[in-house]
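In: Curious how this folds, go ahead:
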Amino acid sequence: MKINIIVGSIRGSRGSDKVANWVKTSADEAGLGAEFTIVDLKDYDLPLFAESQLPMAQQNRQETGAVKEWLDAMSDADGFIFVTPEYNHGIPSALKNAIDYLDFQLMKKPIAIASHGAMGGARANEQLRLIINSNLGGLPISNSVTLKAPVAFEEVVGDNGRLVEQYVREQKPLDSLLENIVWYTEALKTAREK
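Out: The predicted structure follows:
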């Protein structure tokens, strides 16, 4: 059972990579019986989405290059945790662009969201929930993490992938999210295989 952790920002001074590292470290240490893999949008040089039709409407769709690599990385996962900052009251444009390329990769698969920012990224969290629950067929779980960190993320998540002491209170919501995403991933994978 594979769960992808999507790093939703490509900026140089981003915090999403550190938050994703915290999510993966916590998941690995919890021993939940799933393989957690970080998928970083920065590794995919995706062009601006400008296809003439929605991906789901295209029969015999043939993608190449970075788009194919992105779709392949998303296709082999059974569940997802999207890590997103909040930029201008919403998700980053790079994340929305990457999602626009998806066709059936999220269909009937559980999605968890870990947002972060000065106000916890709550607006980005809600916006992403709406996007994923649209025509993409992803199933957002009720648990989410809203990491409130008005400082640089180097001061929140250490190099070891763990929260620094003053932010330890944020660990419990993540632990709950991880338990639930694994439960839903297993349940929906079993149902999809019937």
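
In: C-alpha only now, for contacts and for neighbours.
Out: Fine.

In: Where is the longest helix in this protein?
Out: Longest helix in the chain, counting residues (DSSP state H): helix 171-192.

In: Check which helices and strands the lengthiest strand in the chain sits against.
Out: Across the chain, the longest stretch assigned as strand under DSSP state E is strand 139-148. On a contact count with 3 or more Cα pairs under 8 Å, 6 or more residues apart in numbering; DSSP states H and E, strand 139-148 meets strand 110-117, helix 122-132, helix 171-192.

In: run this one through as well so I can compare:
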Amino acid sequence: MIKIGIILGSTRPGRKGEQVAQWVHETTALRSDAEFEVIDLLDHPLPHLDEPAPAMMSSGRYQHEHTRAWADAIASFDGFVMVTPEYNHALPGVLKNAIDHLYVEWNNKAVGFVSYGVEGGARAVEQLRLICGALQMADVAPQVALSLLTDFENYTTFKPGDQHVAALDTLLDHVVAWSTALAPLRAASPATVA
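Out: Reported below is the predicted structural model:
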């Protein structure tokens, strides 16, 4: 069965992403087309990129144990939903750092985006689409953009509008379908880390 990781892309104290990732995960409990698991970056503390060789050139051979553990975690998934806030018109540095630690582990996998911010996190997702393209990932078009103004009561408690449930279901449909379609490429890749 296809396995999809829901990456919680913020480690900031008081982060809203925990509520959002939980909502995504609860929504996936109603599905039987894939297995879903939350990947919290707090559980994978990575220093600022410290591998001596670029991930693209290391072919999955990393020097540091923290990178190897992160690589094993990411390699075990067929696709991802990235839950990201927008900080200063961009994605969080901790998410970019986690992405940059690896290369082959991301290849030929689908990715969808659930973002939040004053403007729904749209600019963070624009950047993530470019980054994921460079990693040979297939980013799906549907996305969920949550506003801090309308989807969080008092900017704190997550209360998504009904329209977001349908949008999330569509996003998940696409991530599962693309993850399934890309399976032969992952199987054929000599650089795939298992």
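
In: that older thread, tell me which of the helices and strands packed on strand 139-148 of structure 1 sits most buried.
Out: Stretch with highest mean neighbour count among these: strand 110-117 (a mean of 26; mean count of other Cα atoms under 10 Å).

In: Check the offset of it from the chain's centre.
Out: Counting by Cα atoms, centre = their mean, to the nearest Å, strand 110-117 of structure 1 is centred 6 Å from the centre of its parent chain.

In: relative orientation of that strand and helix 122-132 in degrees?
Out: 150 degrees (axes from the mean of the first three to the mean of the last three Cα atoms, to 10 degrees).

In: got the contact list for the longest strand of structure 1?
Out: Under the contact criterion Cα atoms under 8 Å, 6 or more residues apart in numbering, strand 139-148 of structure 1 has outside partners 107-122, 125, 129, 132-133, 170, 173-174, 176-177, 180-181, 184.

In: gap between the closest residue in space to residue 28 of structure 2 that isn't next to it in sequence and residue 7 of structure 2?
Out: Among residues not flanking residue 28 of structure 2 along the chain, residue 36 sits closest, at 6.7 Å (Cα to Cα, 6 or more residues apart in numbering). As judged by Cα to Cα, to the nearest Å, residue 36 of structure 2 and residue 7 of structure 2 stand 10 Å apart.

In: can you check residue 59 of structure 2 too?
Out: Counting by Cα to Cα, the gap from residue 59 of structure 2 to residue 7 of structure 2 is 23 Å.

In: which of those two has more neighbours?
Out: Under the criterion of other Cα atoms under 10 Å, the comparison of residue 59 of structure 2 against residue 7 puts residue 7 first, with 22 against 16.

In: give me the element the more buried one is part of.
Out: Secondary structure from DSSP states H and E places residue 7 of structure 2 in strand 3-8.

In: what's the mean deviation for that strand versus structure 1?
Out: Taken against structure 1, strand 3-8 of structure 2 registers an average deviation of 0.4 Å after superposition, with mean Cα distance after the TM-score superposition for structure 1.

In: residues contacting the residue nearest to the spatial centre of structure 2?
Out: Geometric centre of structure 2, nearest residue: residue 82, 2.5 Å, by Cα atoms, centre = their mean. Residue 82 of structure 2 sits next to 6-9, 111-115 when contact means Cα under 8 Å, 6+ apart.

In: hmm, back to that, for the longest helix of structure 1, packing partners?
Out: Against helix 171-192 of structure 1 (3+ Cα pairs under 8 Å, 6+ apart) you get helix 16-30, strand 79-85, strand 110-117, strand 139-148.

In: If we ignore the residues flanking it in sequence, what's nearest the counterpart of residue 62 of structure 1 in structure 2?
Out: Using TM-score structural alignment, the equivalent of residue 62 of structure 1 in structure 2 is residue 62. Among residues not flanking residue 62 of structure 2 along the chain, residue 68 sits closest, at 6.0 Å (Cα to Cα, 6+ apart).

In: Tell me how far that neighbour lies from residue 132 of structure 2.
Out: For residue 68 of structure 2, the distance to residue 132 of structure 2 - Cα to Cα - is 20 Å.
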